[in-house]
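1. below: sequence and its predicted model.
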Amino acid sequence: MRAARPVLAALAALVFGTGACAAEMRPPPGASSCTGCHAEGAAMGRLEGRSEAEIVAALDAFRSGTRPATLMNRIAKGFDAQESRAIAAWFAAQGAR
């Protein structure tokens, strides 16, 4: 019976999904606030599919004030580095779907 456990776990993951897959489907906290300006056809352009590094670098630059902005600098200051990375990773992964 012990040998069957890994097989059963793998089968359950295929049938019911894994926590990681479910988490990837939901945006992290804060990401939904980005879609108002960064949606399909919006003037600011889409974030989906941009590289994680590009998004993180932009958020860091807005937060530090090295990248000029009228609004994004204030928005970026609302996210810490970990939240920025989670948001960036989620948007980067959306382009791969």
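-> Sure, I can see it. Numbers count the residues shown, from 1 in each chain.
2. could you use CA atoms for every contact and neighbour count after this?
-> OK.
3. hey, where'd the helices end up in this protein?
-> For the chain, the helices defined by DSSP state H cover 4-16, 19-25, 52-64, 72-76, 81-94.
4. hold the first one in mind and look at this next one:
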Amino acid sequence: MKLHTMLGAALCVLAATAARAQDPQLARNLAATCASCHGTEGASTGAMPRLAGQSRAELLQKMQDFKAGKRPATIMHQIAKGYSDEQIALIVDHLSTRH
């Protein structure tokens, strides 16, 4: 792995950590935008997939795939493109710890 790639990844982690430290409600607020389709705290009981409690790695991969257009969707690819990688990480961190 090239040095600039490793540094970029490290900066993303630091930025997400800094964002969480600055506003502990940020992840919750970002994840709240998912509620209209995926239920409160991602706990869907309907036709939409349940996000609450899925593994962080799985949720992160799905969101990255939506954002990159690699995963078929009717609207999620558009929604995912509206978030930065740091915001996606915060959303995923929050939803993966819900039950």
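-> On my side now, so go ahead. From a predicted model like this one, the values you see are computed outputs, not experimental measurements.
5. report the TM-score for the pair.
-> Overlay of the two chains. TM-score (TM-score structural alignment, normalised by the length of the first structure): 0.67; 73 aligned residues with a Cα RMSD of 1.9 Å.
6. circling back: okay if I get the helices of the first structure as JSON lines plus distance to Arg46 of the first structure?
-> Shown next, in JSON lines, are these (distance: least, Cα to Cα, whole Å):
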{"stretch": "helix 4-16", "distance to Arg46 of the first structure": "31"}
{"stretch": "helix 19-25", "distance to Arg46 of the first structure": "18"}
{"stretch": "helix 52-64", "distance to Arg46 of the first structure": "11"}
{"stretch": "helix 72-76", "distance to Arg46 of the first structure": "15"}
{"stretch": "helix 81-94", "distance to Arg46 of the first structure": "9"}
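7. so which of these gets nearest Thr35 of the first structure?
-> Ranking these by proximity to Thr35 of the first structure (Cα to Cα) places helix 81-94 first, at 10.1 Å.
8. and the closest residue to Pro28 of the first structure other than its chain neighbours, how many neighbours?
-> Counting by Cα to Cα, 6 or more residues apart in numbering, the nearest residue to Pro28 of the first structure once its immediate chain neighbours are dropped is Ile87, at 6.0 Å. Around Ile87 of the first structure there are 24 other residues, counting by other Cα atoms under 10 Å.
9. any idea what Ile87 of the first structure aligns with in the second structure?
-> Counting by TM-score structural alignment, Ile87 of the first structure lines up with Ile91 in the second structure.
10. ok, that match to Met6 of the second structure distance?
-> When Cα to Cα, to the nearest Å is applied, the distance between Ile91 of the second structure and Met6 of the second structure equals 23 Å.
11. could you do Gly46 of the second structure as well?
-> With the distance defined as Cα to Cα, Gly46 of the second structure ends up 40 Å from Met6 of the second structure.
12. quick revisit: residue contacts, the residue nearest to Pro28 of the first structure?
-> Pro27, Pro28, Pro29, Gly30, Ala31 (Cα atoms under 8 Å, 6 or more residues apart in numbering).
13. just give the nearest non-adjacent residue to the first one, would you?
-> This means Pro27 of the first structure. Once flanking residues are discounted, Pro27 of the first structure sits nearest to Trp90: 6.4 Å by Cα to Cα, 6+ apart.
14. many thanks, have a good one.
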